[in-house]
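> Quick one: sequence and predicted model below, then my questions.
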Amino acid sequence: MKKLDVIDYKLLDILQKNSHITNQKLSKQVGLAPSSCLQRVRRLEESGYISGYHARVNLNEVCRFVTCIADVKLKSHSQQEMKAFIDMVDSIPEIVEYYTVNGVCDYILKIITRDMARYLAINDQLIGSSEYAATINTHVVLNENKSFTAVDLDTLR
């Protein structure tokens, strides 16, 4: 699938907001027969436009936790050291997202832990057992004011 049309964008928009929608309801919302709608969704999945379906768990209802945003500045920017740092970050399950960025830091990490003691252990792992991380600045999230749910695709076209 090379180019998306208006119906494809509408399918993507609806599915990212409600991946639990039935094919019957989805087909009505986009104005297609159910079989055509299902074919399009499968084509979007196979072409990589849809990379998965997820349930958003309300952690506030499930458990106590701490969310931290950490910016990391590495001592060196050699490919070998950056790869070693990324491998370490990938091995820590509490690091749920991270980005390579430009500016005053090299990486921004989102870390969700059971408590601050566990965060401190992760912090020690990132800087204490590694010669790669030079500095880590941590921001403890007090309140999630707006969480990611979907991208308004119309604003990106």
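Thanks, I have the structure now.

> contacts and neighbour counts: CA atoms only from here.
Will do.

> Skipping adjacent residues, who's closest to residue 75 in space?
In space, and not counting its chain neighbours, residue 75 is closest to residue 134: 4.9 Å by CA to CA, 6 or more residues apart in numbering.

> dropping in the other structure now:
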Amino acid sequence: MSSLDELDRRILQQLQINNALSNHDLAKLVHASAPTCLRRVARLVKEGYIEKQVAILSADKLGAGLTAIVEITLDHQATEHQLAFETLVRSESAVQQCYRVSPGPDFVLIIQVADMASYHALAHRLFASHANVRNVRSFFSIHRSKFETQINLASLSGPHS
């Protein structure tokens, strides 16, 4: 994997702001030729710097307005038990993010559902009926004051930057 130079960083920054830019428009914004920009973006995708290109939808407008942040503690924390739990939550589309964490609970999940009844059904499917789940602690968002997807590229340093 190659390191990022200043042009790579400018490309990544612009794509974080607006991934729908045409290659021509992106090239203009980062002060590069269109062919150079196209090659760079392809390399950034191939090398895994760009993991996924998506549209971020409005959960409220689509009727999925309940966000739950859920802490999960397992009875048994051996690797095979953690992997089994991750496989279980990966199959559930309402679970948007799953993190192994330390210290504290074993996992933190970000869940997006329509309403409390939907959350209750999901919690029963994933947590209550799962023998290895010891504790579930749920928090429900009443207001989202910030939501960002951008990584601050200027603050990063290290072998991949």
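Noted; the coordinates are in hand. This one's a predicted model, so the numbers in the text were calculated from it and none came from an experiment.

> Helix, strand or coil: sort out the residue nearest to residue 75 of structure 1 for me.
The three-state label given to residue 134 of structure 1 by DSSP: H, G, I helix; E, B strand; the rest coil is strand.

> same question, residue 67 of structure 2
Going by three-state DSSP: residue 67 of structure 2 is strand.

> Pull the number of nearby residues for it.
For residue 67 of structure 2, the neighbour count with other CA atoms under 10 Å is 24.

> where along structure 2 do the strands fall?
66-74, 95-100, 107-113, 133-140 (DSSP state E).

> distance of the spatially most central residue of structure 2 from residue 76 of structure 2?
Residue closest to the mean C-alpha point of structure 2, counted by CA atoms, centre = their mean, is residue 97 at 5.7 Å. In this view, residue 97 of structure 2 and residue 76 of structure 2 are 21 Å apart by CA to CA, to the nearest Å.

> Show the end-to-end separation of stretch 111-126 of structure 2, please.
Where stretch 111-126 of structure 2 begins and where it ends lie 12 Å apart, using CA to CA.

> related to what we said a few turns ago, possible to save the strands of structure 2 as CSV with distance to residue 120 of structure 2?
CSV is the format used below for the strands of structure 2 (distance: least, CA to CA, whole Å):
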stretch, distance to residue 120 of structure 2
strand 66-74, 11
strand 95-100, 13
strand 107-113, 10
strand 133-140, 11
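
> How about the contacts made by the residue nearest to the centre of structure 2?
109, 110, 111 (CA atoms under 8 Å, 6 or more residues apart in numbering).

> just residue 40 of structure 2 next, same as before
With CA under 8 Å, 6+ apart, residue 40 of structure 2 has these contacts: residue 8.
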